[in-house]
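Engineer: my questions are about this predicted structure, shown below with the sequence.
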Amino acid sequence: MSDAELAEQAALPDRIKVVSVKFRTAGKLYEFLHNESLELAANDYIIVSLEKGVGIATVVHPPYITDRDKGRVYRRVVRRATEEDVAMHKANLEMEKYAFETALHRIKKHKLPMKLVRVEYLFDATKITFYFTSDGRVDFRELVKDLAQEFKTRIEMRQIGVRDETKLLGGFAPCGRTCCCSTFLRDFAPVSIRMAKEQNLNLSPSKISGLCGRLMCCLVYEHSQYEQALEGMPTIDSEYDDGRIRGTVKKLNPLKRTILVYTHDGKYEEIDLTGKIPKSGAGCSRCHDGKSACMCEHKKAPAIEKAPPADEGDSLAELASLHREKMASLGITEDQASPKIARSQPQEQQPGQEPSAPRSRKRRSGKSSRRSKDRRENKGGERTEQREKKSPTAATGGADSGRNQNFSISRAAPQWKERRSGTVHDHSKGGNSDQK
């Protein structure tokens, strides 16, 4: 940009008058500074100033005033297009066809993995732009040299995506009309599969995909209306309970304001929610916490007051009276009642008698447990002496008598030996003795 252009941009006021134009059908809109000497209307052909040369464009919006964006460069409208300019533009369109065929032949010659989509001539033929698609990067330097030698002008190769390819080529969409992107869409809005789900569309790729193989752009058109219609409606697989019907929500119809509920009885019920949907922020806590789809008409469920705790004595007396009435109705007296029922009745306390303390198991102390152990050992010793007296071998002085005697002594009088000195301590009934 020259110094004169920079000075002109700096001198522009904060509010400027511009004209919106496009260079091709359904092309992007550009703003150019309005020429005050011209009276422009929509669909007029004009000549505008570009970075390198001039170009022919079509007026989309008449001149209007807007705020200046200080980060961009505004160029001016030069003049209105004449008949010679329009004829030159048509001649450029014919040259584009020839350039397209020539480029196809050269691409095949160099065996490049690319698909040529479109060719555009600048108005004064100072530049030719070739649009192509490819899965990856392409080394087209030799191709550019051949094309520049053929057309004697500046060559630009621009790689585009599949959506831009459909926008440039056009075609008929599945609905039967021409593609929206090639007729009136200026930019591509982001489209997600969630939009198709909220509109209850068939999620088959062949049903929701356009000519480019991507999700159709028309899914965005009614998405905002569906979002408003879905406000306050329950979600899929949520629990529904309106006091009359209880079940699980299986399907939504936002436009008709109805839901399909699978009840606990195994039936499907279609419920009209017109007039039942609470406004934003209304409804009970179960309506908006995501766990239930309660469609109650009250904002809050009435609080249930807790009953005061009943007296234990009163409850037992009431149970006893109810029991006696039941027995009397069956013709059974208290004497004929079962022991379990008799024991369940509370015993009356005699006047002047102290209340009996509840029985509880006491844990035995360590001293009592040791006493019982000593008793068991003494009893064991006495039984051993009795067996020794009754044994025939002990009376005859047989060989087994010593063994039995030793066995009985070891039970009645235990012995132990010191490891270092070898002294044997014998604790018999007669006293202590040490042996080596």
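Structural biologist: Nice, thanks for sending it over.

Engineer: all contacts plus neighbour counts: C-alpha atoms, from now on.
Structural biologist: Noted.

Engineer: tally of neighbours for the nearest residue to residue 233 once chain neighbours are set aside?
Structural biologist: Nearest non-adjacent residue to residue 233, counting by C-alpha to C-alpha, 6 or more residues apart in numbering: residue 277, 6.9 Å away. Residue 277 has 20 neighbouring residues, counting by other C-alpha atoms under 10 Å.

Engineer: could you verify that residue 277 is part of a helix?
Structural biologist: No. If the criterion is DSSP: H, G, I helix; E, B strand; the rest coil, then residue 277 is coil and not within a helix.

Engineer: so how many other residues sit close to residue 208?
Structural biologist: 19.

Engineer: who touches it in this structure?
Structural biologist: Residue 208 sits next to 196, 202, 215-216 when contact means C-alpha atoms under 8 Å, 6 or more residues apart in numbering.

Engineer: contacts only, for residue 79.
Structural biologist: Going by C-alpha under 8 Å, 6+ apart, residue 79 touches 35, 38, 46-48.

Engineer: mind checking which of these land in strands?
Structural biologist: Counting by DSSP state E, the contacts of residue 79 place 46-48 in strands.

Engineer: rewinding a little: does the residue nearest to residue 233 touch residue 230 like I think?
Structural biologist: No. Using C-alpha atoms under 8 Å, residue 277 is not in contact with residue 230; the gap is 10.3 Å.

Engineer: pretty sure residue 117 contacts residue 157?
Structural biologist: No. Using C-alpha under 8 Å, residue 117 makes no contact with residue 157, being 11.1 Å away.

Engineer: below is structure B, check it against A:
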Amino acid sequence: MGCASCSSGKDGSPKGCKNNGTCGTDSCNKLTVFDWLSNMELPNGEKPFDVVEVRFKNSRKEFYKNTESLTLQMGDVVATEASPGHDIGIVTLTGELVKVQMKKKKEDPYADDLPKIYRKATQRDIDVWQEAKDREEAVKKRSREIAIRLKLKMKISDIEFQGDASKAIFYYTAESRVDFRQLIKEFAYEFKTRIEMKQIGFRQEAARLGGIGSCGRELCCSTWLTDFRTVKTSAARYQQLSLNPLKLAGQCGKLKCCLNYELDTYLDAIKDFPKFEDKLITKKGKAVCQKIDIFQKKFWYAYEGDYGNWIEIELEQVLEIIEAQKNNDPVESLEDFKAEEPEVKIEANYENVVGQDSLTRFDRPKTKKRKKRRKPNTNPNQKQASKSGQKPTSNQPASKGKKRPPRNKGNKNNNKNTNKNNTNNAN
């Protein structure tokens, strides 16, 4: 918020004027005009300009003549002329800048039929005005119920009571003409006041309701945009955008206002470009434009019947082909003008910025280290020894027969000698 008194509360609403962005002190409103001539004095003999700018609800501004020569400043609450009765508004601009604003809105600064300012608002005027503003939400809810019951194809978006509560303005949106004569009769009987119906556009409705756009920021129409220009689909075509209504439409259901922001830059860039629908005629055949890169000045063409094979050509070459086409001397083919794509060798040179750790250390799953389990002892002697408290003699199982003598290399020779001795004794 612009003023210190409008810091956000617990529920998100401002603590100060509690007007949810439409500041009552006129310091954080999008319609506020900075008076850069406020600290300058007029030359000697010059009278200050006697017309002031007054703001009301729903971005409504009007100009009033200060016939009583009141000392008015920005933010003063004044009682102004209305039909019937009087209205209550806030002064938003005084001095010489009012002339500039009136010329901008094509109004005569010296017209005699300008409405007048009666006085500065008294406390009684402010109390009646505040009571009328407190009724607006309940009246809006009831008016919508009546419109639904009458089956009217319209949406009542907001209500504004006049400062003296003698008249109520109903703002509505509709796609076609609505016959609300019966609706006005029921409104007058229900609310006991004069009724005025005023139709507004869908963009004005979105500006008053507010919201967040697809860019992630607040809507331009509800923060700073005051003049709504028409947006056409040609703005999207010039910027090479796909004609997708879901992406090009805003919360109001119309084309986004931001499509006009860069349109002048694109129009200035393509002023020397050939038309998108123009075909290039060569001896090989006709080529159709498939894509344009405006800022790099590149075109992609494809021959008729071979739309999958795109040929990239620079803007200067396209103009050269068109000039040869006009002179009845078409070129051989587009391949002669095809831009050579430089070979780019990509060497995989990765550096380990983590030290000695592997760059793929997080890709491999972690494995838990399992502890080796000891094999259980199956020796019965060892089990018996452990039960009796004796130490086992050996881990090998006990043999039933005699133990075999260990083998040695000299056993064969000894056996031969014994066999010879036995034969000699027998002889």
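Structural biologist: Received, thanks. Since the model is a prediction, treat every value here as computed from it, not as a measurement.

Engineer: from residue 287 of the first structure, how far off is the residue nearest to residue 233 of the first structure?
Structural biologist: 10 Å (C-alpha to C-alpha, to the nearest Å).

Engineer: go on, residue 74 of the first structure?
Structural biologist: Distance of residue 74 of the first structure to residue 287 of the first structure, given as C-alpha to C-alpha: 54 Å.

Engineer: same question, residue 371 of the first structure
Structural biologist: Separation of residue 371 of the first structure from residue 287 of the first structure (C-alpha to C-alpha): 73 Å.

Engineer: neighbour count for those two, which is higher?
Structural biologist: The residue with more neighbours, out of residue 371 of the first structure and residue 287, is residue 287; 23 against 11, by other C-alpha under 10 Å.

Engineer: could the ones in strands among the contacts of residue 79 of the first structure go into CSV alongside neighbour count?
Structural biologist: As requested, these are exported to CSV (neighbours: other C-alpha atoms under 10 Å):
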residue, neighbour count
46, 20
47, 19
48, 21
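
Engineer: could those residues be laid out in TSV, adding distance to residue 59 of the first structure?
Structural biologist: Below are those laid out as TSV (distance: C-alpha to C-alpha, whole Å):
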residue	distance to residue 59 of the first structure
46	7
47	10
48	11
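
Engineer: can you find the partner of residue 233 of the first structure in the second structure?
Structural biologist: Residue 233 of the first structure maps onto residue 273 of the second structure when the alignment is built from TM-score structural alignment.

Engineer: how about stretch 206-221 of the first structure: buried residues?
Structural biologist: Neighbour-count burial for stretch 206-221 of the first structure, counted by 16 or more other C-alpha atoms under 10 Å, picks out 208-211, 215-217, 219.

Engineer: for the stretch 151-300 of the second structure, which segments are assigned as helices?
Structural biologist: Taking DSSP state H, counting those that start in this stretch to define them, one finds helices in the stretch 151-300 of the second structure at 181-191, 202-209, 220-223, 233-238, 245-248, 263-269.

Engineer: ok, back up a step: any idea how far the match of residue 233 of the first structure lies from residue 294 of the second structure?
Structural biologist: 9 Å.

Engineer: ok, now residue 388 of the second structure?
Structural biologist: Distance, residue 388 of the second structure to residue 294 of the second structure, by C-alpha to C-alpha: 98 Å.

Engineer: more crowded one of the two?
Structural biologist: Shown here are residue 388 of the second structure and residue 294; by other C-alpha under 10 Å, residue 294 has more neighbours (16 against 9).

Engineer: which residue in the first structure lines up with residue 62 of the second structure?
Structural biologist: Match for residue 62 of the second structure (TM-score structural alignment): residue 30.

Engineer: these two touch, right, that match and residue 20?
Structural biologist: Yes. When contacts are counted by C-alpha under 8 Å, residue 30 of the first structure is listed as touching residue 20 (5.5 Å).

Engineer: could you name every residue contacting both of those two?
Structural biologist: Common contacts of residue 30 of the first structure and residue 20 (C-alpha under 8 Å, 6+ apart): none found.

Engineer: out of the helices of the stretch 151-300 of the second structure, nearest to residue 380 of the second structure?
Structural biologist: Closest of the helices of the stretch 151-300 of the second structure to residue 380 of the second structure is helix 245-248, at 84.2 Å (criterion: C-alpha to C-alpha).

Engineer: go through the first structure and flag its longest helix.
Structural biologist: Taking DSSP state H as the criterion, the first structure has its longest helix at helix 83-110.

Engineer: give me every residue that touches residue 190 of the first structure.
Structural biologist: With contact taken as C-alpha under 8 Å, 6+ apart, residue 190 of the first structure is in contact with no other residue.

Engineer: that one -> the second structure?
Structural biologist: Applying TM-score structural alignment, one finds that residue 190 of the first structure aligns to residue 230 in the second structure.

Engineer: separation between that match and residue 55 of the second structure?
Structural biologist: Taken as C-alpha to C-alpha, the span from residue 230 of the second structure to residue 55 of the second structure is 25 Å.

Engineer: again, but for residue 69 of the second structure
Structural biologist: Counting by C-alpha to C-alpha, the gap from residue 69 of the second structure to residue 55 of the second structure is 19 Å.

Engineer: more neighbours, the two?
Structural biologist: A side-by-side neighbour count of residue 69 of the second structure and residue 55, using other C-alpha under 10 Å, places residue 55 first with 21 against 11.

Engineer: tell me the contacts of the nearest residue to that one once chain neighbours are set aside?
Structural biologist: Distances taken as C-alpha to C-alpha, 6+ apart put residue 61 closest to residue 55 of the second structure, at 4.4 Å, once the chain neighbours are dropped. Remark: with contacts taken as C-alpha under 8 Å, 6+ apart, residue 61 of the second structure is in contact with 53-55.
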